[in-house]
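fold the following and give me the result.
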Amino acid sequence: MVYSFKVISSTSLFLILISCVNIAATQNVCPETVCSHNEPVIRYPFRIRNRQSKSCGYPGFEISCGSYNETILELPFSGKFVVQAIDYDRQEIWINDQENCLADRILSLNLSGSPFHGLNQQFFMLFNCSPFDYSKYGLNPIACLSGYTYTVFATSSSRFGFFLQNGISSCNFIRLVYVPVNWPLYQQILSTDFSEDLRLTWEKPRCGKCESGGGRCAGLKTNSSEVVCPDVPHHGNGSDWLPILYTLFLQMVKYCNRSSRRSGGLPESDSTVNTVPVVTVAGLDGATIESYSKIVLGESRRLPKPDDNTCSICLCEYKPQETLKTIPECKHCFHSDCIEEWLRLRATCPLCRNSPERLPPAGS
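Reported below is the predicted structural model:
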């Protein structure tokens, strides 16, 4: 039996269904992966080259696995670095040198052409000094840049830099470098060997809010630079969307069938729908859903939580005069129509996955 979708609401439902299927499929074909045991977990916006398709990552976030299965990030103008850790919530990555001489790499570091920039950046003065008893000054030499007849030091303290250049005649100023350090900005460092990781961050794609809310950021298959935030559990594979998708499909078919019968376009028989087994999904009852408080947004679109400006069900930003509904247990807001439909199908908050309490039966 062929159905003709002539009603706007049924078409919208069909598009939502297709969108959800694409999101679930994206989660299935792009699982988390690692180069080896104890290495950082790789997922969107990063992808491992030659192991995952381009749609699994955002442009500029390619990762490779080294000869010892270490995780490698290659910067366009600075070469390869070992990835020590990735914080997807904060959108931060820690990198270091493969040859254990990060200071040498810092001298030629160029982050242009990459999506990354330093989170904490600080100026350091480098000095080349003839051998002297530096231990009594509390200095920490850069061993991999030093030799038998000279020692290299780095300091961010202008006072101590002046002392090295003028108080110790055997020290010569090399150059000033701007370093994306791992410590808070403007902290005065007497001496460092740059052995700690470089701490970088990125602005696009903005996946931090999605990740911190329990979702997993993903790119559309048709355009990996367009980002969506499927509301799936941390270790889900997308399969728990299937009961909801199936139920939405049944509702769509039934609605279109009723509309066509009223217009005389289809016979009265509803056998196609009746032969499909019914999927039972445990949702909330109508009385419980109706008891949740509603909010009508004003022009300021101000909500109790300032970051809640997007409905995580339909992924659309809230607009003035729209009606929102709040789940009382967790205070998460959604479009009223979106959350009502969701809770009829599943008795969990789309964001935190907590199960709202049901109203006691009447008369109890």
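
can we go C-alpha only for contacts and neighbour counts from here?
Will do.

am I right that residue 73 sits in a strand?
Yes: assessed with DSSP: H, G, I helix; E, B strand; the rest coil, residue 73 lies in a strand.

and it, what does it touch?
62-64, 80-83, 95 (CA atoms under 8 Å, 6 or more residues apart in numbering).

would you mind checking those for buried ones?
Buried subset of those (neighbour count, 16 or more other CA atoms under 10 Å): 62-64, 80-83, 95.

could those be laid out in a markdown table, adding distance to residue 201 and secondary structure?
Formatted as a markdown table, the buried ones among the contacts of residue 73 follow (distance: CA to CA, whole Å; DSSP: H, G, I helix; E, B strand; the rest coil):
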| residue | distance to residue 201 | secondary structure |
| --- | --- | --- |
| 62 | 15 | strand |
| 63 | 15 | strand |
| 64 | 19 | strand |
| 80 | 17 | strand |
| 81 | 15 | strand |
| 82 | 15 | strand |
| 83 | 13 | strand |
| 95 | 11 | strand |
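
one more to line up against the first:
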Amino acid sequence: FQDDELVEELRPGGRLDEMVTLGKDLPVTWVIDPDLLASVDAMANGYRVKDGTGHTAGTDPNKELAGRWLGELEKAVQGRKVVALPFADPDLASLAHRGKAVPGSLGHLQSATALAGSTVETVLHVPSATDFAWPVEGAVDPSIMAVATSAGARKVIARSDSIRDDDLSYTPTAARPIGGGATAVVSDAELSTAFQGDMVRAETSTLAVQEFLAQTLAITLEQPQDRRSVVVAPQRQPSVSQAQAMAAAVRGLGAKRWTEPIDLVAAAAAKPDPEASTSVPRASQYPKKLRDSELPVDAFRDMKTTGDELSDFKVVLSRPDRVVPPVLAAINREMSTSWRGRTTAAAIYRVDVQDV
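Purely as a prediction, here's the structure:
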């Protein structure tokens, strides 16, 4: 590990601990990056942390903390739907707009997808759906859809401010057939962004919860005679206070006040509304802010260089299975959505992987 920061998120009250504590009692679908599971599992089974030019062993309390968190997560997902994203959550938009022209880049996405289900089953001992893709902020265009489906995704989580229904006076069911056997699962933009920003102050979080509940009621009253499946896909990495506000809102919908919970897999399979838009927006409509934060072409060239060097090196190894999979996993991490807004850190990481 580069550092021991993950431990702080696993501690009682930490971000990841709070996600499990809150989520275990809520009717939610667990959408998981398998790399997180692999990383925490490595911690639980003995790990080392970079220390200057060397490294030191992780402490026993931290190993126990990691094992406890995995045990709690395993209990939380029992009987629930689990969606496994491709390993390390690759940035599909960056790959579509800047990476696919670099030879081998799509192969990394395919290998990341292949790792997803087996990692979840190995660590959590539950099956998972591996045919979902989730572009950053649900923003899509034809090239993103093509890249997502090229690796086996048949359901792409989009958002209603990308695939729009401007001609409708109501919110339609989320599932939209877009051709080729693929389905866009269009989450509601207002509900999905309701808990962004500062949720630490009580008045702010309370207002967000009230607005969330009011919006779900308004959607219901648009067509009260029609049952519709509405998907909420919030931010990938909510803070503790954001997660707490989201949990309060979901609890507020309990007792079947005007909604009933449904899992993401069932929502994706719901009968589509024939009036709903199935048009994927053009590349020119992709948000400039998101495009500006994408991984550069040089990032994918670095991945290719590392992959080529690995291919040359593995022929002299007596046990390539001890070297090749970890380096390939590191290359997958270079393509992660988590590097958005962290250009310098991403570049340093790629250099570190090459140096290994």
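
what's the TM-score once they're superposed?
TM-score for the superposed chains, counting by TM-score structural alignment, normalised by the length of structure 2: 0.22, backed by 135 aligned residues with a CA RMSD of 7.1 Å.

which among the contacts of residue 73 of structure 1 gets closest to residue 333 of structure 1?
When these are ranked by distance to residue 333 of structure 1 (CA to CA), residue 62 comes first, at 35.4 Å.

how about the closest one: what's its closest non-neighbour residue?
residue 47 (5.3 Å; CA to CA, 6 or more residues apart in numbering).

where's that neighbour relative to residue 198 of structure 1, distance?
As judged by CA to CA, to the nearest Å, residue 47 of structure 1 and residue 198 of structure 1 stand 20 Å apart.

same deal with residue 254 of structure 1?
From residue 254 of structure 1 to residue 198 of structure 1 the distance is 58 Å (CA to CA).

which one's more surrounded, these two?
More crowded of residue 254 of structure 1 and residue 198, by other CA atoms under 10 Å: residue 198, with 25 against 16.

for residue 344 of structure 1, give its distance to residue 74 of structure 1.
Residue 344 of structure 1 sits 48 Å away from residue 74 of structure 1, going by CA to CA.

try residue 323 of structure 1
Distance, residue 323 of structure 1 to residue 74 of structure 1, using CA to CA: 47 Å.

so which other helices or strands are in contact with the helix or strand containing residue 241 of structure 2?
Under the criterion DSSP states H and E, the helix or strand holding residue 241 of structure 2 is helix 240-252. Judged by 3 or more CA pairs under 8 Å, 6 or more residues apart in numbering; DSSP states H and E, the packing partners of helix 240-252 of structure 2 are helix 15-23, helix 202-222.

can you give me the angle it makes with helix 202-222?
On the basis of axes from the mean of the first three to the mean of the last three CA atoms, to 10 degrees, helix 240-252 of structure 2 is oriented at 40 degrees to helix 202-222.

buried set for helix 240-252 of structure 2?
Residues of helix 240-252 of structure 2 classed as buried by neighbour count (16+ other CA under 10 Å): 240-250.

quick check, nearest of those residues to residue 49 of structure 2?
Using CA to CA, residue 240 comes nearest to residue 49 of structure 2 of these, at 25.4 Å.

go ahead and confirm the closest one touches residue 18.
Yes: Residue 240 of structure 2 is within contact range of residue 18, at 6.5 Å (criterion: CA atoms under 8 Å).

look up how far residue 72 of structure 1 lies from residue 273 of structure 1.
Relative to residue 72 of structure 1, residue 273 of structure 1 is positioned 53 Å away (CA to CA).

compare these two (neighbour count), which wins?
residue 72 (24 against 14).

which secondary structure element is home to the nearest residue to residue 340 of structure 1 once chain neighbours are set aside?
With sequence-adjacent residues excluded and distances taken as CA to CA, 6+ apart, residue 340 of structure 1 is closest to residue 289, at 6.5 Å. Here residue 289 of structure 1, judged by DSSP H and E, is contained in helix 286-290.

what packs against that helix?
Against helix 286-290 of structure 1 (3+ CA pairs under 8 Å, 6+ apart) you get helix 336-345.

mind listing what's buried in the helix it packs on?
Buried residues in helix 336-345 of structure 1, defined by neighbour count with 16+ other CA under 10 Å: 336, 339-340, 342-343, 345.

helices or strands up against it?
Applying 3+ CA pairs under 8 Å, 6+ apart, we find helix 336-345 of structure 1 packed against helix 286-290, strand 323-326.

those: which one's closest to residue 225 of structure 1?
Nearest of these (CA to CA): strand 323-326, 29.5 Å.

for that closest one, packing partners?
Using 3+ CA pairs under 8 Å, 6+ apart: strand 323-326 of structure 1 touches strand 294-296, strand 333-335, helix 336-345.
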